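> Got a predicted structure here, sequence first:
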Amino acid sequence: MSTVAYIKDSEFDSILTSEVPVVVDFTAPWCGPCRKIAPLMDKLAEDYKDRVKVVKIDIDADKATAKNYSIRSIPAVLIFKGGEVVETIVGIAPYDKFTAALEQQL
């Protein structure tokens, strides 16, 4: 079972005010590569649960946020700090790429 919650476009601005870095996984149910990184996002959420917020956005159901950030290929993982994008990882990546990007923000 996934530990990462899906958020809606209407909730997105509120997560940007988070005091901790926020990992946003732009995904879709039909996306095979997205399903491959889903367990990595769950692990990231668990391993960094007190230091990072991890959420998902379904780009089919919530198009506005994906459009605002010019998401053209998924999976796309954006890391936000202080309301700004500080890292973008597109495609399938190993777990250590996500952790290395996060460690730079902690």
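Everything's here; your move. Numbering: from 1, shown residues only.

> CA only for contacts and neighbour counts going forward, please
OK.

> can you tell me which helix in the protein is longest?
The longest helix of the chain (DSSP state H) is helix 32-47.

> After that helix, which helix or strand is next?
strand 53-58 (DSSP states H and E).

> May I see the buried residues of the helix or strand just after that following strand?
Where DSSP H and E defines the elements, the next helix or strand beyond strand 53-58 is helix 63-68. Within helix 63-68, the residues that qualify as buried by neighbour count (16 or more other C-alpha atoms under 10 Å) are 65-66.

> Please compare the first structure with the one that follows:
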Amino acid sequence: MSIKEVTDATFNELTGEGTVIAELGAAWCGPCKMIAPALEEIDQDSDNKISVVQLDVDENPKTAQHYGVMSIPTLLFFKDGELQETTVGFKPKEEILSIAEKLV
């Protein structure tokens, strides 16, 4: 399974069920590229308990604006559609996973 790309139009439907990590970033963002392998591993290794979606803030500004995103990468952690936690900037895989696993 690979990380799903979401848009302003599909964001709510793809973050509405289960535990979801939404990465809001951009193609030109260095820290976003650094965090990508960790998110891929989490998405693949979590036995479908945690899913990961990505949103390009340049192409989908409404969602970024709605969540007050000022810096990228921003990770939004959802449980059944409810925002539970937000982190900004690069985080190691272990830190991301520990936040997400509390929501499973």
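Sure, I can see it. Here the structure is a predicted model, which is why all the values come from computation and not from measurement.

> TM value for the aligned chains?
Once the chains are overlaid, their TM-score stands at 0.93 when taken by TM-score structural alignment, normalised by the length of the second structure; 104 aligned residues with a C-alpha RMSD of 1.3 Å.

> The longest helix of the first structure against the second structure, how far on average?
If you overlay the two and look at helix 32-47 of the first structure, the average distance to its match in the second structure is 0.6 Å (mean C-alpha distance after the TM-score superposition for the first structure).

> Which part of the second structure matches that helix?
Here helix 32-47 of the first structure aligns to the second structure at residues 30-45, judged by TM-score structural alignment.

> List the buried residues of the matching stretch.
Applying 16+ other C-alpha under 10 Å to stretch 30-45 of the second structure flags 32, 35-36, 38-40, 42-44 as buried.

> From these, pick the one nearest Glu94 of the second structure.
Closest approach between the buried residues of stretch 30-45 of the second structure and Glu94 of the second structure, by C-alpha to C-alpha: Ala38, at 8.7 Å.

> What is the neighbour count of the nearest residue to the closest one once chain neighbours are set aside?
In space, and not counting its chain neighbours, Ala38 of the second structure is closest to Lys93: 5.0 Å by C-alpha to C-alpha, 6 or more residues apart in numbering. Each residue near Lys93 of the second structure was counted by other C-alpha atoms under 10 Å, and the total is 16.

> now for Lys93 of the second structure: what does it line up with in the first structure?
So, by TM-score structural alignment, Lys93 of the second structure is matched to Tyr95.

> That match and Leu40 touch, don't they?
Yes. Counting by C-alpha atoms under 8 Å, Leu40 is a contact partner of Tyr95 of the first structure at 6.1 Å.

> I appreciate the help and will end here.
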